[in-house]
Structure formats: C-alpha cells, structure tokens
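S.K.: Provided below for reference: sequence and predicted model.
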Amino acid sequence: MAQADLDTTISALQGGLTSIPAEAALANIESWQEQLKDAAPEIASALGELKSQLASGNASGIAQALKQVGSKTTEAAASAGGEAGTKAQQLGQMLTQAGNSIS
C-alpha cells in the first residue's frame, strides 16, 4: 500500500462520507482494487462489492460493504508493520465507523 494513498484516503474520510464526490469515491475504490488485487484479493473483492453498492445507491448495502472492507483492512493491518500498518489500521477503523454511521 502506498503511503500517499493511505493518507489521501484517510483525509477524505475525515471530511465525512458525504463530502466525497461519487466520482472521486469510485476512482479511489478502483485505484485500491488495482493495487490490492494480487496482494490482498479479499480486500479487492470487498471493494468491488462496495463499488457495486455505491452504484446502486442502496444505503444498507453500502453500510454493510463499508463494514466488510473496514474489517478486512483492519485484519490485514494487523500483519503489516510500521507506519503503513498503523495507517491501514486507522483506515480500517474509519471505514467500519462510516458503515456503522449509515442508517
């Protein structure tokens, strides 16, 4: 995972889900899918589901997909070391919280 990509995604989420334009969110998801397709296929697959749910506009599906991506990211972060692992853990927690915030 590229440090700059982690920082950019964390920064975007800190502004709140509704502050991220749909096109930017989809582009960010696609970028992560591409980066993770070989190294972390489970996360890449969960990102694909999130992208599908965003396209459908199904709030409960989006919430569930965010929580799934968050959980898988947090799990992967546990085995990553250093600053990237810490930031990935932060990102995973933020994604899970974002999913929990959607009602």
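M.R.: Received it, and whenever you're ready, just let me know what you need. As the structure is a prediction and not an experimental result, all values here were calculated from the model.
S.K.: Going by C-alpha atoms from here, please, whenever you check contacts or count neighbours.
M.R.: OK.
S.K.: mind checking how far S45 is from Q90?
M.R.: In this structure, S45 lies at 20 Å from Q90, with C-alpha to C-alpha, to the nearest Å as the measure.
S.K.: put this beside the first:
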Amino acid sequence: MNDLLHATLSGLQNGLTSLPLGSAMDNTETWQQQFLQSGQPELQDIAREMGNLQSLLTSGSLSATSIGNSLTMLGDQTSQVSHLASPDLKANLLKLADTLRRHGHELLAHAAK
C-alpha cells in the first residue's frame, strides 16, 4: 500500500493533465478494489466516490465542476480516514488529501471563469 500511495502522489504532483487517463484509471481501480474489500465503511465510501470519478472521466464530456467536486470530496474523505493509518502512512495520506483538494479547487475555480 505504501508503494501505491507513493505512486499516486508522484503522479498527481505534476498536475492532473500530466497523468495519462489510462494510468489514472488503473490507479483508481487498484485503490477502489482495496477499499471495497476492506470492510471499513469509511474506505468503502471513498471507493464509491472513486467510482463516481471514473464515471466522470469516461463520460465523454468532461465537466470541470463535477470532477473538481469529486476530487475535493476524495481529498476530504482521505483526510478523514488518515487517523486509521499507521504513522508511516499518515503523513503521505494527508499530503494526498491536500493534493486532491488543491486540484479540485483549481478545477472549480477554472469552471467558474
């Protein structure tokens, strides 16, 4: 899980458009499966929002507002579950949460123009 977390953070550091859609989909599917199988309601909620994000990304008409809201929601959910993580994962989970929220807010700001 630590390797997957590092890969996710690395992929998002350069911005959303630098991450190929196929890679983003593979990454979210891997997280989604782990979270769905976790048996923890908080993680299953994140998995459902990831499914929503995947649908938004593959719908054919990308909505900056919808994708921005989804990323912001995922950031908030990730921050909320960081207390469940071991200390070595917690800092990176919080960094991921901040990154997701930042990208979400950037998309929302762009959509409002």
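M.R.: Yep, that arrived. From a predicted model like this one, the values you see are computed outputs, not experimental measurements.
S.K.: Can you calculate the TM-score here?
M.R.: Remark: TM-score between the superposed chains equals 0.93 [TM-score structural alignment, normalised by the length of structure 1]; 102 aligned residues with a C-alpha RMSD of 1.0 Å.
S.K.: ok, S45 and Q90 of structure 1, which is more surrounded?
M.R.: Set S45 of structure 1 next to Q90 and count neighbours by other C-alpha atoms under 10 Å: Q90 wins out with 18 against 15.
S.K.: Translate the more buried one into the numbering of structure 2.
M.R.: Residue-level alignment of Q90 of structure 1 against structure 2, with TM-score structural alignment as criterion, gives K95.
S.K.: Just say helix, strand or coil for that match.
M.R.: When classified by DSSP: H, G, I helix; E, B strand; the rest coil, K95 of structure 2 comes out as helix.
S.K.: mind listing what it touches?
M.R.: L9 (C-alpha atoms under 8 Å, 6 or more residues apart in numbering).
S.K.: for M50 of structure 2, same thing?
M.R.: Listed by C-alpha under 8 Å, 6+ apart, the contact set of M50 of structure 2 reads 28-29, 32, 74.
S.K.: List the buried residues for stretch 43-63 of structure 1?
M.R.: For stretch 43-63 of structure 1, the neighbour count (16 or more other C-alpha atoms under 10 Å) marks 43-44, 46-54, 61-63 as buried.
S.K.: where exactly do the helices run in structure 2?
M.R.: Assignment of helices within structure 2 using DSSP state H yields the ranges 2-13, 21-36, 41-57, 64-81, 87-112.
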